[in-house]
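Colleague: Whatever this is, show me its structure:
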Amino acid sequence: MADTPPSTRTPGQPGPSTATTGTATTSTSRRPALSPSRASDFKQCPLLYRFRAVDRIPEAPSKAQVRGTVVHSVLEQLFALPAAERVRERAHELLAPTWRGLVAEQPELGELFDGADDPQLDSWLESASGLLDSYFALEDPQRLEPESCELRVETELESGVLLRGFIDRVDVAPTGEVRLVDYKTGAAPREVGEAKALFQMKFYALVLWRTRGEIPRQLLLMYLRDGQSLAYTPDEAELRRFERTLEAIWQAIQRAGNTGDFRASPGKLCQWCDHQQRCPEFGGTPPPYPGWPEPDPGVETALDRAD
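Modeller: All right, here's what the predicted structure looks like:
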């Protein structure tokens, strides 16, 4: 892999592209993009960003992460059903088949449990059922008709920074107001965690604004572990400031990508990091810098979006 600096646009490349939603781009080569998860990684620790986006070192998913992915998938399937069928019992029926389908796609996830008869699997599925029960306590899906679920969004800022991500749900009121909804399978966070969650939602709000020319009326975070919701109303001035923040993050990523100087930033979250054995803060040595990844370090996975 060539050690080339990242760039937002190569010579001869067309200018800002029209944002796409819901479908893949037609280009055969995907430019480097910034996603909410990767932007948060770089803010938290540039070396973590490198391990995930540049080196692409696999990380073992936790049971909690995979449970979040399953619950997200069940809710997506639920809204694909006719309104009359969006009931608690139907959601519970979808859990086990969704888990089996995920394992069929990613067999390594089956290693989280000791076979289909593992009692821990039953307990784990039961905990997922509890999260669905919590969802139904927060809202009635029979009364909603989302415009889209698991919506892929992409837009290019005037500065050339390409933004890309997935929105759990987009609601549009009869009067036209837009609400962005994100499911969190963890508990409602304290101040630091709340700021991180709102960073993700402001990212989506900015992409939608630049795509449609409309600022979402509400950003709604639904915390299913403890049945709490966090609603937030962004405004234009705030999203313009946030846009400048993302541009600054991308510029910092470019500088680090040009030199390979992705430094560790130790903090409280280090104790949960999978990369301690290769982190200088813990006496480790990172692998040789492989150069800027091709084609794209901005990919988000379902595990990234599950909390």
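Colleague: Please count neighbours and contacts with C-alpha atoms only from this point.
Modeller: Noted.
Colleague: Scan this protein for its longest strand.
Modeller: Criterion DSSP state E: the longest strand present in the chain is strand 162-172.
Colleague: Can you work out which other helices and strands pack against it?
Modeller: Packed against strand 162-172 by the contact rule (3 or more Cα pairs under 8 Å, 6 or more residues apart in numbering; DSSP states H and E) you find strand 148-156, strand 178-184, helix 191-212.
Colleague: next up, for comparison:
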Amino acid sequence: MARIALSLPLLLMAAPVPAQQQQQGLMPEADEKPSEIIVKEKPTQRRQPDRFSIDTGMRVAGQYISRGVAFSEEPSLQPYVTLTIALPELSGGPFEEVRWFVGNWNSFQFGGPGLGQENRGTLSGWYEADLYTGVSAELAPRWSMSAAYYYYHSPAHSFRGYSDFEWIVSYDDTGQWEGILPLKDFTLAPSLRITQEVGRPGRADALYVQPSLTASLNLGREDRPVWFRIPLVLGLSDDYYDSANGGKVTFGYFRTGVTIATPAFELAGNPFMVGGGVDIWMLNDKVVNGLNDNELVWRFGFRWSF
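Modeller: Next up, the predicted model:
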């Protein structure tokens, strides 16, 4: 049986935004981390990038689910900040618009963590503090990639630290649906994410594979965009999903949902994005994940890049 949580309404005032910035700063979906957002949105940014840029934001989620596994049944506050440095000196040959990024992502729980994990010490409630760094680049006119290293740490001692190496390849299909579908600025943004765990406590390191499409269109005007997104995501792994009957299961979940985001106003000449949505998790009932077969999770937040 599905568990449903409803979001608070968002009252948004859209301000005019330059055309080249309209798709910058879209809200992260579900358990996406900032490195994924950087590579997914980069192909739409057709201007000379600044040498230094900062991307920051915060999301409130009704429940913290990552890769189809429960990390908290209660709401979570998830702020992050990413510094990106453009490296035009490395552009040339097969690589264009090379960038290096480093940042921090956190999850503060309003309740105890899932799966019977601890929540103790002077920083109880600070479930997760991730550090990450990596590079992103354009490989061809419509292809881009990123490679990132993550270190996962729990200030509340809910889990022991470990690392991930993550690779993402994305295709930019902007403009390819014009004349085919009567939808403004429609894209599917196909992407493949591959993550290899390193030093995961208590079990073998897992390889995680996540193919995805994200249908996106603009419901607003060119100068006042309202971005509507529907993700279609699969979660697959060799050792990540424990079977209730023993052994491992390859298929973890299918996720979809709806996200709406818009620039509420401009701050220091850049759009301040606000938005919200609902994630629909359709989970493998053979997996020990601390969840029901279906979960509906609300979320809302903001994002600002400068």
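Colleague: How close are the two chains, by TM-score?
Modeller: Once superposed, the chains reach a TM-score of 0.24 (TM-score structural alignment, normalised by the length of structure 2), with 127 aligned residues with a Cα RMSD of 6.4 Å.
Colleague: thinking again about what came up before, got the buried residues for the longest strand of structure 1?
Modeller: 162-172 (16 or more other Cα atoms under 10 Å).
Colleague: what do you get for stretch 193-210 of structure 1?
Modeller: By neighbour count on 16+ other Cα under 10 Å, the buried set for stretch 193-210 of structure 1 is 196-210.
Colleague: And stretch 253-266 of structure 2, by the same measure?
Modeller: Under 16+ other Cα under 10 Å, the buried positions of stretch 253-266 of structure 2 are 253-265.
Colleague: Which parts of the stretch 151-300 of structure 2 are strands?
Modeller: Assigned by DSSP state E, counting those that start in this stretch, the stretch 151-300 of structure 2 shows strands spanning 162-171, 191-198, 207-218, 227-242, 248-267, 270-283, 294-305.
Colleague: Please convert these to CSV, extending it with distance to Thr56 of structure 2.
Modeller: As requested, these are exported to CSV (distance: least, Cα to Cα, whole Å):
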stretch, distance to Thr56 of structure 2
strand 162-171, 21
strand 191-198, 22
strand 207-218, 22
strand 227-242, 19
strand 248-267, 13
strand 270-283, 10
strand 294-305, 6
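Colleague: picking up where we left off before, turn the buried residues of stretch 253-266 of structure 2 into TSV, columns for distance to Ala86 of structure 2.
Modeller: Compiled in TSV, the buried residues of stretch 253-266 of structure 2 are given as follows (distance: Cα to Cα, whole Å):
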residue	distance to Ala86 of structure 2
Tyr253	36
Phe254	35
Arg255	33
Thr256	33
Gly257	33
Val258	32
Thr259	29
Ile260	29
Ala261	26
Thr262	26
Pro263	24
Ala264	27
Phe265	26
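Colleague: thought Leu239 of structure 1 was touching Lys202?
Modeller: Yes. Using Cα atoms under 8 Å, Leu239 of structure 1 makes contact with Lys202 at a distance of 7.1 Å.
Colleague: Other residues contacting the helix or strand hosting Thr98 of structure 1?
Modeller: According to DSSP states H and E, Thr98 of structure 1 maps onto helix 88-105. Contact with helix 88-105 of structure 1 is made by 70-71, 73-75, 78, 109-110, 125, 128-129, 132-133, 136, as judged by Cα atoms under 8 Å, 6 or more residues apart in numbering.
Colleague: Which of these ranks first by neighbour count?
Modeller: Val71 (28 neighbours; other Cα atoms under 10 Å).
Colleague: tell me the contacts of that one?
Modeller: Neighbours of Val71 of structure 1 in contact, by Cα under 8 Å, 6+ apart: 95, 128, 131-132, 185.
Colleague: Distance check, Arg38 of structure 1 against Leu163 of structure 1.
Modeller: If you measure Arg38 of structure 1 against Leu163 of structure 1 using Cα to Cα, to the nearest Å, the figure is 11 Å.
Colleague: meant to ask about Leu102 of structure 1, not that
Modeller: For Leu102 of structure 1, the distance to Leu163 of structure 1 equals 27 Å [Cα to Cα].
Colleague: Tyr49 of structure 1 too?
Modeller: Distance from Tyr49 of structure 1 to Leu163 of structure 1, by Cα to Cα: 16 Å.
Colleague: Now name the helix or strand holding the nearest residue to Ala302 of structure 1 once chain neighbours are set aside.
Modeller: Nearest residue to Ala302 of structure 1, sequence neighbours excluded (Cα to Cα, 6 or more residues apart in numbering): Thr69, at 6.0 Å. Following DSSP H and E, the helix or strand that holds Thr69 of structure 1 is helix 63-80.
Colleague: ditto for Gln120 of structure 1
Modeller: helix 119-138.
Colleague: Can you tell me which helices and strands that helix packs against?
Modeller: helix 63-80, helix 88-105.
Colleague: Measure how it sits relative to strand 178-184, angle-wise.
Modeller: Put simply, helix 119-138 of structure 1 runs at 150 degrees to strand 178-184, going by axes from the mean of the first three to the mean of the last three Cα atoms, to 10 degrees.
Colleague: Next, the buried residues of helix 119-138 of structure 1.
Modeller: Using 16+ other Cα under 10 Å as the test for burial, helix 119-138 of structure 1 gives 121, 125, 128-129, 131-136.
Colleague: Nearest to Leu246 of structure 1 among these?
Modeller: Tyr135 (31.6 Å; Cα to Cα).
Colleague: sorry, back to before: quick one: which of the helices and strands packed on helix 119-138 of structure 1 is nearest Gln218 of structure 1?
Modeller: Short answer: helix 63-80, nearest of these by Cα to Cα, at 19.9 Å.
Colleague: Quickly find the element holding Gly103 of structure 2.
Modeller: Applying DSSP H and E as the criterion places Gly103 of structure 2 in strand 96-109.
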